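# Attaching a predicted model along with its sequence, questions to come.
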Amino acid sequence: MPASSAHVVVDLDVSGPTISKHLYGHFAEHLGRCIYGGFWVGEDSAIPNEGGLRLDVVEALRALDIPNLRWPGGCFADTYHWRDGIGPRQDRPITVNSNWGGVEENNHFGTHEFMALCELLGAEPYVNGNVGSGTVQEMSEWVEYLTRDGGSPAVRLRKANGRDAPWKVRFWGIGNEAWGCGGHMRAETYADLAARYATFCRDHDGNRLHRIAAGAADDDLRWTEALMKTVNCLGCTSTPRDVFQAISFHYYTHDGDGIATSPAVEFTDEQHYRTMLKAADIDRVIAGHSAVMDAYDPLRRIGLVCDEWGTWWRAEPGTNKAFLHQQNTLRDALVASLHFDIFHKHAARLRMANIAQTVNVLQAMILTDDDGGLVLTPTYHVFEMNKGHQDAASVPVHVIDGPAAVTVGDDELDVLSVSASTKDGTALVSMSNLALDTGTTVRLDLRGREITAARARILTADKPHAHNTMRAGDAVAPAEFPVELESGRLTAVLPPHSFATVALDLA
């Protein structure tokens, strides 16, 4: 196996911006088998459940310290009317999921079921409101239904449906993809609507809303600027108006041929590298949105949110194409690990991210079947191995000398990616080798803190196409990884297409 080397300096005594735990957020939409057959099996199912919520899925996600869960969409959010999903299930209307296959939606999973799921997960709810086909009053009353106490009509309705005390729900999305499935609006049109919706979605009884305006596709900086213009003027030093507290954007990774075009498992070396190049380009996209926001909000009071990200391949053969069910390989795991390194780099502005999606859809954590089978994907393991970064302080990482970049078309791809953080007397270093046939000996110069112990794990396989199935659930799984530590210098030999973490105990 060809080999290369790298020299990396990590300044453990220089604390940077906090890596919000919400960068490790998740997304669940009424799409395919994400909700029904994924999270929800119903109370009469033979699969172990609590109130209809599938317990093996809950247990697996709890192990990730899942910080938040976005629901009900996605495109579905802008056709969803929350009153259809409350009250006795047998009385809820059947509606049509016009975005994802035209299937009938029985609304058995609604507001109360979602809140029960978040409570089981220990995750904060992120509720996405309906701007596309809904009204300001409808979303305002949903906020009131969930978060207010007392005796208003919405509160009395909640209590009649079995929940006396209000919930705490901070995160609210003001529509979704208003430039597309959320209404095909102009940026200025949506910006005015976002300000209107945000104004009438009120804080109730100590529940302070964190309103997230639906932002751009990829690098559409004009959309971000239109939203920022609603809260401040260019170059003004005044505090932005407190209308919404964050702006989102969406970014999906593919191999250059577009979403839903290439297969998930069968890919060439060139397609692998094109995928990594596309994943790496989110660095440029975040930097662009951040620069626009800095011009209007230099103190960074308004957060940036990437509430949909991940790989989007052709649907698995034999499945409904509208259900977006795809397999998940080691290549997908490397897309995730690379994204997290970039998210950590931008932690000063980027406050939340939500992978699409949690179960059975796109770059899922978990795949299930109707017989009780469950598979943890390679991407799941990246989230688990990286959870020590949540709410940790980012620290500077300097690649002094690294392996040669790989030429991909007219571009160059750096094949080594590293990030690090410290928290509570520990440090976590994450390293990805994106190369297909070259191992890398990484020499980490760990400066500024004394290290008393090091423990490492690795995620890799013989081929980047490797994936887990119901019959082979551990084809790609973390394993212990030998490293050498001496006088603050750590040496690790990363095999090709691998992701590794090193946990350090600090004196």
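In hand now; what should we look at?
# going forward, measure contacts between C-alpha atoms and count neighbours the same way
Fine.
# Which stretches in the stretch 201-350 of the chain count as helices?
221-229, 269-280, 282-296, 330-345 (DSSP state H, counting those that start in this stretch).
# And the first one, what does it pack against?
It refers to helix 221-229. With contacts taken as 3 or more CA pairs under 8 Å, 6 or more residues apart in numbering; DSSP states H and E, helix 221-229 sits against helix 187-200, strand 210-217, helix 282-296.
# how much space between the closest residue to G37 other than its chain neighbours and C75?
Excluding the flanking residues, the one nearest G37 by CA to CA, 6 or more residues apart in numbering is D370, at 6.5 Å. The gap separating D370 from C75 is 25 Å, by CA to CA, to the nearest Å.
# Likewise for R449?
48 Å.
# same question, T147
Distance of T147 to C75, computed by CA to CA: 24 Å.
# what does L193 give?
17 Å.
# More neighbours: the two, which one.
Taking neighbours as other CA atoms under 10 Å, L193 and C75 compare with C75 leading, 25 against 17.
# so the most centrally placed residue in the chain is in which element?
Centrality entry for the chain: nearest residue to the mean C-alpha point is N354, 2.1 Å, by CA atoms, centre = their mean. In the assignment (DSSP states H and E), N354 maps to strand 350-356.
# Can you identify the element that follows that strand toward the C-terminus?
Following strand 350-356 in sequence order, the next helix or strand is strand 366-368 (DSSP H and E).
# which residues sit against that following strand?
37-38, 57, 358-360, 374-377, 380 (CA atoms under 8 Å, 6 or more residues apart in numbering).
# can you rerun that using 7 Å?
Applying CA atoms under 7 Å, 6 or more residues apart in numbering, the contact partners of strand 366-368 are 38, 358-360, 374-377.
# okay if I get these as CSV plus neighbour count?
Shown next, in CSV, are those (neighbours: other CA atoms under 10 Å):
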residue, neighbour count
G38, 23
T358, 27
V359, 28
N360, 28
L374, 18
V375, 23
L376, 25
T377, 28
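# which of those residues lies closest to V243?
T358 (29.9 Å; CA to CA).
# which residues touch the closest one?
Contacts of T358 (CA under 7 Å, 6+ apart): 26-28, 364-366.
# what's the closest non-adjacent residue to it?
That would be A364: by CA to CA, 6+ apart, it lies 4.8 Å from T358.
# my guess is the one you found meets Q357, correct?
Yes - counting by CA atoms under 7 Å, A364 touches Q357, with 5.1 Å between them.
# what about stretch 102-109, start to end distance?
17 Å.
# and it, how far from the chain's centre?
25 Å (CA atoms, centre = their mean, to the nearest Å).
# now G101: how far from G473?
Distance from G101 to G473, by CA to CA: 29 Å.
# putting a second one here so we can go through both:
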Amino acid sequence: MIRIARVSGAPVIDRRIYGQFAEHLGRCVYEGLWVGEGSAIPHRNGLRTDVIQALRHIKVPLVRWPGGCFADEYHWLKGVGSERQPMVNTHWGGVVESNEFGTHEYFELLHQLDAEAYINGNVGSGTVAEMHDWIEYMTLDATAPMAELRRRHGREQPWRVEFFGVGNESWGCGGNMLPLHYANQYRQFQTYVRQYGEHPISKIACGANSDDYEWTEVLMARAAGHMDGLSLHYYTLPTGEWDVKGSALDFTPHEWHETLRQARRMDELITRHGGIMDRHDPAKRVGLIVDEWGTWYDVEKGTNPGFLYQQSTLRDAAVAAITLNIFHRHADRVRMANIAQMVNVLQAMILTDGSRMLTTPTYHVFDLYTDHQDAEYVDMPAGSFGAEIDATASFKDGAYAVSLTNTALDREVAVEFELPGRIEEVLRAQVLGAASATAHNTFDDPEAVALADLPVTVDGARARLVLPPHAVATVRLSVAE
């Protein structure tokens, strides 16, 4: 019998761990989010209403934009005003970027989602002056050139920018820099991310690619005092190889387990990067920001290889749950994460096809995990329910939320646990599953994988349930402590 109970001093699971990422890549922004004022697809101010409604349901806390690699070739002035200046998206398919979706449209997206801003600035091909001017344009409430330009473009009041990333993947597509060079660049650029209003902007430094611990050591040693967060990027590849990553839909039992093993590497990465951060920042003032994570497969056949479009199965649901559980366990250091990406790209929440839209199994995991947002973390030792169950728990508003993933492909697992008081009510008991682990939603069958009610037996302080194979579930129980 596993007893689940709060402990003194437990960290809070920041809702921003459930952050999203929208890059100008493939059909993420254009069609996925933005259809424009003249579209026949139902929209509000150019943003499609079906997608916004679905994202509001999972309580999206913030959106990272405009990239990604795109951020370090993005020049924001081309995307404001009535005369937009197109550019070539050299990273993602070589297509022409219209810049129809720019700063004003991004903040309209946040307004409709009731979400916070996380903007990535251009260090790789931009200038200090360009970044300074963008901050002034967005946040200054005074008579000054960029603030006046914003007003001429129709926005009187400044916006609030909660987070600003100073460059992206500066070790790669953002400039191929060495860590000391980027540390010096970061120190210079961040100086001009000014606080003009009463709300401070949290500055995020570009962190490591996967297991590049030298990068973290140099950045923390040279620039920790100038940052509020340090990023980390890690993608789950079934093969561990970039050239042949594997199929999103056709996978063997071995590939299922190997993919989950690769996903669990996130725990080691956070532990080791976090250990370096602890030496330089024992008070944990600087947050670890995992602002790119998720599965990455070979693109779907017949699609533009630069658009990174892939399907999503119950394997992706399991990866999402396992990864979120890891973030929970490191909630004292991990303050934000941004799955890649929100719509039509990599491990997306939503897929669209013209006017049609569907939600993916990963979307449903984020739905199941809304109960953990801003909740008190409740520790459970790894393997509490056996080797095949990956679990997490939290407490909020007088109720415990317990989420469980059955990683076994072919057998159900009975789970029983005890809470520290009589269970008064089952507030939620839902499971995400299907007959096959390769199950996924299509535009012809958009509900093939969906949430269903999960039977839970309650006896005093004890709860019992049976978790189907390759399934993810959340139960939320109010207690009288």
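Received the coordinates, thanks. Quick caveat: nothing in here was measured; it's all calculated off a predicted structure.
# residues in contact with the residue in the second structure that the residue nearest to T358 of the first structure lines up against?
Counting by TM-score structural alignment, A364 of the first structure lines up with A348 in the second structure. Counting by CA under 7 Å, 6+ apart, A348 of the second structure makes contact with 340-342.
# Tabulate those (TSV), appending distance to M266 of the second structure.
As requested, the contacts of A348 of the second structure are arranged in TSV below (distance: CA to CA, whole Å):
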residue	distance to M266 of the second structure
A340	15
Q341	18
M342	20
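# Can you tell me the closest non-neighbouring residue to the residue mapped onto Q157 of the second structure from the first structure?
Applying TM-score structural alignment, one finds that Q157 of the second structure aligns to A165 in the first structure. Nearest residue to A165 of the first structure, sequence neighbours excluded (CA to CA, 6+ apart): D149, at 6.7 Å.
# right, and the one you found touches V155 too?
Yes - with contact defined as CA under 7 Å, D149 of the first structure reaches V155; the gap is 6.4 Å.
# If you count surrounding residues, which of the two has more?
In this view D149 of the first structure and V155 are compared by other CA under 10 Å, and V155 has more residues nearby, 23 against 19.
# Quick check: the gap between the more buried one and L146 of the first structure.
8 Å.
# you'd agree A208 of the second structure is up against E214?
No - counting by CA under 7 Å, A208 of the second structure stays clear of E214, with 8.4 Å between them.
# who's more crowded, these two?
A208 (25 against 13).
# what residues are up against that one?
A208 of the second structure neighbours (CA under 7 Å, 6+ apart): 215-216, 231-233.
# ok, of the residues you listed, which come out buried?
Those of the contacts of A208 of the second structure that meet the buried threshold are 215-216, 231-233, by 16 or more other CA atoms under 10 Å.
# related to what we said a few turns ago, kindly reformat the helices and strands packed on helix 221-229 of the first structure as TSV containing distance to T319 of the first structure.
Formatted as TSV, these follow (distance: least, CA to CA, whole Å):
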stretch	distance to T319 of the first structure
helix 187-200	35
strand 210-217	27
helix 282-296	30
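# Pick the most deeply packed of the ones you listed.
strand 210-217 (a mean of 26; mean count of other CA atoms under 10 Å).
# Distance from that strand to the middle of the chain?
The answer for strand 210-217 of the first structure is 14 Å, by CA atoms, centre = their mean.
# In the second structure, point out the residues matching it.
Under TM-score structural alignment, the match for strand 210-217 of the first structure is residues 202-209.
# what's the mean distance for that stretch versus the first structure?
Comparing stretch 202-209 of the second structure with its match in the first structure after superposition yields a mean distance of 0.5 Å (mean CA distance after the TM-score superposition for the first structure).
# any idea how far the aligned residue in the second structure for the residue nearest to the centre of the first structure lies from M266 of the second structure?
The alignment partner of N354 of the first structure in the second structure, by TM-score structural alignment, is N338. Using CA to CA, we find N338 of the second structure at a distance of 14 Å from M266 of the second structure.
# before we move on, what about E376 of the second structure?
Relative to M266 of the second structure, and taking CA to CA, E376 of the second structure is found at 21 Å.
# how many neighbours does A22 of the second structure have?
Neighbourhood size, A22 of the second structure [other CA under 10 Å]: 25.
# so it makes contact with N344?
No - here A22 of the second structure does not reach N344: they are 9.8 Å apart, not a contact under CA under 7 Å.
# shared neighbours of these two, which are they?
Contacts common to A22 of the second structure and N344, judged by CA under 7 Å, 6+ apart, are C28.
# Could I get the contacting residues of W179 of the first structure?
185-186.
# just to revisit the earlier point, list just the nearest of the buried ones among the contacts of A208 of the second structure to K78 of the second structure.
Comparing those against K78 of the second structure with CA to CA places S231 closest, at 27.1 Å.
# who touches the equivalent of that closest one over in the first structure in this structure?
Correspondence of S231 of the second structure to the first structure, assessed by TM-score structural alignment: S248. Listed by CA under 7 Å, 6+ apart, the contact set of S248 of the first structure reads 212-216, 304-307.
# same question, V218 of the second structure
Contacts of V218 of the second structure (CA under 7 Å, 6+ apart): 179-180.
# Relative to D390 of the second structure, how far out is Q20 of the second structure?
Using CA to CA, one gets 23 Å for the distance from Q20 of the second structure to D390 of the second structure.
# Show me which of the two is the more surrounded one.
Taking other CA under 10 Å, Q20 of the second structure and D390 do not tie; Q20 has more neighbours (27 against 21).
# Surely the more buried one and V63 touch.
Yes - counting by CA under 7 Å, Q20 of the second structure touches V63, with 4.8 Å between them.
# For the stretch 1-150 of the first structure, which segments count as helices?
55-62, 111-121, 136-147.
# Please check which part of the second structure the longest one corresponds to in the alignment.
It stands for helix 136-147 of the first structure. Going by TM-score structural alignment, helix 136-147 of the first structure lines up with residues 128-139 of the second structure.
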